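Chemist: below are the sequence and a predicted model for it; my questions follow.
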Amino acid sequence: MATVIDDMAHSSLSKAVDLVLFDTKKRTRDQRTIWEAIRMRFLLLREWWHVLQPAKVTIAHIHTCSGLSFFLDSLYMMLARIRGVPAALHIHGAKFDEFFDGLSWPGKRVVRFLANRASRVIVLSGEWERALREQFPKARFAVIENGVSQAPLIDVKKDSSVITVLFLGNLCHRKGVMDLISSARDLPPYVRIVLVGGEEEPGMTEKVKRFLEQESLEERVLLAGPATGIEKFRWLRSADIFALPSYAEGVPISMLEALAVGLPAVVTPVGGIPSVLTDKEHALFVQPGDRAALVSAITRLANDENLRRTLGETARAHVMENFGVERSASKYLQVYRELKPRLADRGLPL
């Protein structure tokens, strides 16, 4: 979500409306007590209440995901509605459907109530809209795909004797990390996998390290850690193939960023990915958990430079034309104008 918000803050949207970013991330120490957490949440909500002055704030746009975060973020949405401010609830969670299905009957009623109270529920793809509309038929949906900005040009030195397969994202089972590193045993010896990202699941980094040691794969798989900004794009520019064998996704920004620099990709047709890409035209699709197919797709790209170039160039043109950050910015503005028609004429602040 942080990348999406940062991209919007630097897009033409920031010129069309007065964007004010309200930071809701944790502001207490890691070993905080429950009372410290409750107190800080109360202070944040009080600050939010004072920020929500209808004469100054035209729209509240709240980014959220699944789990406890959804309920906490919905408090901001409800306060906005009480204040008379239209509020958009923007769902990013790749497993929101599983989160909802796992709730008790009263929990589902609460989520439906919150979705119905939002002025708009924004989702990342038509697939997600169809899935959630079945659960929230009274909610007012809008589809805004994640957008990607133009990648900076960076000079990098590449070893022509090595094919680098890049994974970019938080380390977790959901993103198929264990499937990818397991495939290293069966890939050609000149193929190296690089994992760039922090942890989504606590302890995942250590689990990956132990697996690589047990399987003697330390020379085949590099655990690079998290990277942002220029360093992230340095990894993207130095790679030959992008791999994201996820079990659940929205429309992953990391995938769009990889395609925007012209990397050929091996991905799974989950979440909103099939609404963005076509198999064998923009990427190679493999089914989640199919390690043999994953090995086959990566090997095929590693052995065929022309295919890598053709797939990468086609995907790059497709993504920049249809999923650029400015296209997303125009959809944001369209939703804002629907919620507050005066924006179209007076350009009132957000």
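Modeler: Arrived safely, thanks for sending.
Chemist: from here on, contacts and neighbour counts on C-alpha atoms
Modeler: Fine.
Chemist: check contacts around P86.
Modeler: For P86, the contact set (CA atoms under 8 Å, 6 or more residues apart in numbering) comprises T58, I59, A60, A80, A118, S119, L339, K340.
Chemist: against I59, how distant is the last one?
Modeler: It refers to K340. For K340, the distance to I59 equals 8 Å [CA to CA, to the nearest Å].
Chemist: hmm, back to that, just curious, which of the contacts of P86 is nearest to L52?
Modeler: Using CA to CA, A80 is the member of those that lies nearest L52, at 6.6 Å.
Chemist: and the closest one, how many neighbours?
Modeler: Residues near A80, counting by other CA atoms under 10 Å, number 26.
Chemist: now it: which helix or strand?
Modeler: In this structure, A80 sits in helix 68-82 according to DSSP states H and E.
Chemist: any chance you could list what contacts whichever helix or strand comes after that helix?
Modeler: Per DSSP H and E, the first helix or strand lying C-terminal to helix 68-82 is strand 87-91. For strand 87-91, contacts defined as CA under 8 Å, 6+ apart pick out 59-66, 74, 77, 80-81, 115, 118-124.
Chemist: quick one: strand 87-91 to helix 68-82, angle?
Modeler: For strand 87-91 against helix 68-82, the angle by axes from the mean of the first three to the mean of the last three CA atoms, to 10 degrees is 170 degrees.
Chemist: comparison target below:
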Amino acid sequence: MKICIVTTMFPKFKGDYYGSFVFDEVKELAKKGFEIHVVTQHNPGIPYEETMDNIHIHRFRWLEPKTFRALVHFKGIMDTFRMVTYVISLFLNLIRIVRKYKIQIIHAHSVIPTGFIASMVSKIMNKPLFTTAHGMDINNFENQRIFNYFISVTLNSSFKAIAVSEDLARKMKLMVNDETKVFVLRNGVDTSRFNPARNRSLRDNFGINDDDVLILFVGYLDKFKGIFELINAFYEINGENKNVKLMMVGVGPRKGELVNILTGLDINNEVIFTGRVEPQKIHKFYQAADIFTLPSYTEGLPVSVLEAMACELPVVATTVGGVPEIITDGLNGFLVSPKNEKDLIKKLVALVNNENLRKEFGKNSLEKLNENSMTLQKKIELLIGFYRDVH
């Protein structure tokens, strides 16, 4: 079966973390014998065409910025013009790829812009469309009528509309004529790599002692991820307990601001910024940590939380998106309201001061992950079943 994946989120090179969850999924499909073609935007310094792990990647030309930026962060007249060139080029190139390689199924990751363009191409080329909503593509446009129209058209044009959480599915069902085409297929984690093995060597590399409690954050360093609330919470926690460290894995536009704040608070030596970490190595950071936290303002179903659960970590996260579906407050972690620093401090302190509670929550995290089949292997099995429903 020949499948064309249309996405804005895909690694720019082998080892790039951006869009790695899409890459992991299609790599597994390629291993199962599917012929996979990925259509995505070009970025500076990388090939327009290449094959990576038996995945055929086609990157189209557009008015790209000189340095990479995720499309969700575009703003202003110039970026609007870039988006116009993006959708036109995507439309033309998607038709070309579908025709040239005799594609049988189009699968768009994100409802807009990729899903909407893919819906037009699917009608023109008479190919079934699958669309996966990941969260921001629905949540960011809830009160914008024109975008809701585009979303509705995309979902109604889809053979199956896939949501990564029950929360997203509920919203999507309000925008389709036939609710039976909306399915929940949660993100999955590769448990062959993400497991409870303890990584002491990485702790040693960063000067973290055995009796230190390491709080881990993995994500984009921007305001909507709750990073400023996390820094303020850590300052309070560190004032009471000097054996607590914070590690922030990832890159983003607010790192400079974070460093300035930490310097002003005189705790910059207690916070570790790792920068970009290759997907093949990211599991080691979870395995070196004691607590995972993600105080975001908005999410779909964050892969980082699943990865933490697979590594038997207790989780402190916010009550957004599908997070409450995988974190049960008081069972395998704690849930707090977005921007609620006081509650974030309280819940983190409870885990910092109680090793037995950390172990109990961590064990429950792994059990919950397995009980709900939130593994990559199970996800691929279900996805293949969806594809086969076409015939």
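Modeler: That came through fine. Just so you know, these numbers come straight off a predicted model, no measurement behind them.
Chemist: just the ones in strands from the contacts of P86 of structure 1, please.
Modeler: Among the contacts of P86 of structure 1, the residues falling in strands (DSSP state E) are A60.
Chemist: lining up the contacts of P86 of structure 1 with structure 2, which overlap?
Modeler: Among those, the contacts conserved in structure 2 (both residues aligned by TM-score structural alignment, their matches' CA atoms under 8 Å) are T58, I59, A60, A80, A118, S119, K340.
Chemist: and those as a markdown table, adding distance to A87 of structure 1?
Modeler: Below are the kept ones among the contacts of P86 of structure 1 laid out as a markdown table (distance: CA to CA, whole Å):
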| residue | distance to A87 of structure 1 |
| --- | --- |
| T58 | 9 |
| I59 | 6 |
| A60 | 5 |
| A80 | 6 |
| A118 | 6 |
| S119 | 5 |
| K340 | 10 |
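Chemist: just among those residues, which is most surrounded?
Modeler: Highest neighbour count within these, by other CA under 10 Å: A80, with 26 neighbours.
Chemist: show the contacting residues for the aligned partner of G135 of structure 2 in structure 1.
Modeler: With TM-score structural alignment defining the correspondence, G135 of structure 2 maps onto G93 in structure 1. G93 of structure 1 sits next to T64, C65, S66, E249, G250 when contact means CA under 8 Å, 6+ apart.
Chemist: please apply the same query to L214 of structure 2.
Modeler: Listed by CA under 8 Å, 6+ apart, the contact partners of L214 of structure 2 are I208, V244, K245, L246, M247, A288, A289, D290, I291.
Chemist: want to throw those into JSON lines with secondary structure, neighbour count and distance to E35 of structure 2?
Modeler: Conversion of the contacts of L214 of structure 2 to JSON lines gives the following (DSSP: H, G, I helix; E, B strand; the rest coil; neighbours: other CA atoms under 10 Å; distance: CA to CA, whole Å):
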{"residue": "I208", "secondary structure": "coil", "neighbour count": "20", "distance to E35 of structure 2": "45"}
{"residue": "V244", "secondary structure": "strand", "neighbour count": "21", "distance to E35 of structure 2": "48"}
{"residue": "K245", "secondary structure": "strand", "neighbour count": "23", "distance to E35 of structure 2": "45"}
{"residue": "L246", "secondary structure": "strand", "neighbour count": "24", "distance to E35 of structure 2": "42"}
{"residue": "M247", "secondary structure": "strand", "neighbour count": "19", "distance to E35 of structure 2": "39"}
{"residue": "A288", "secondary structure": "helix", "neighbour count": "22", "distance to E35 of structure 2": "37"}
{"residue": "A289", "secondary structure": "coil", "neighbour count": "28", "distance to E35 of structure 2": "38"}
{"residue": "D290", "secondary structure": "coil", "neighbour count": "25", "distance to E35 of structure 2": "41"}
{"residue": "I291", "secondary structure": "strand", "neighbour count": "26", "distance to E35 of structure 2": "40"}
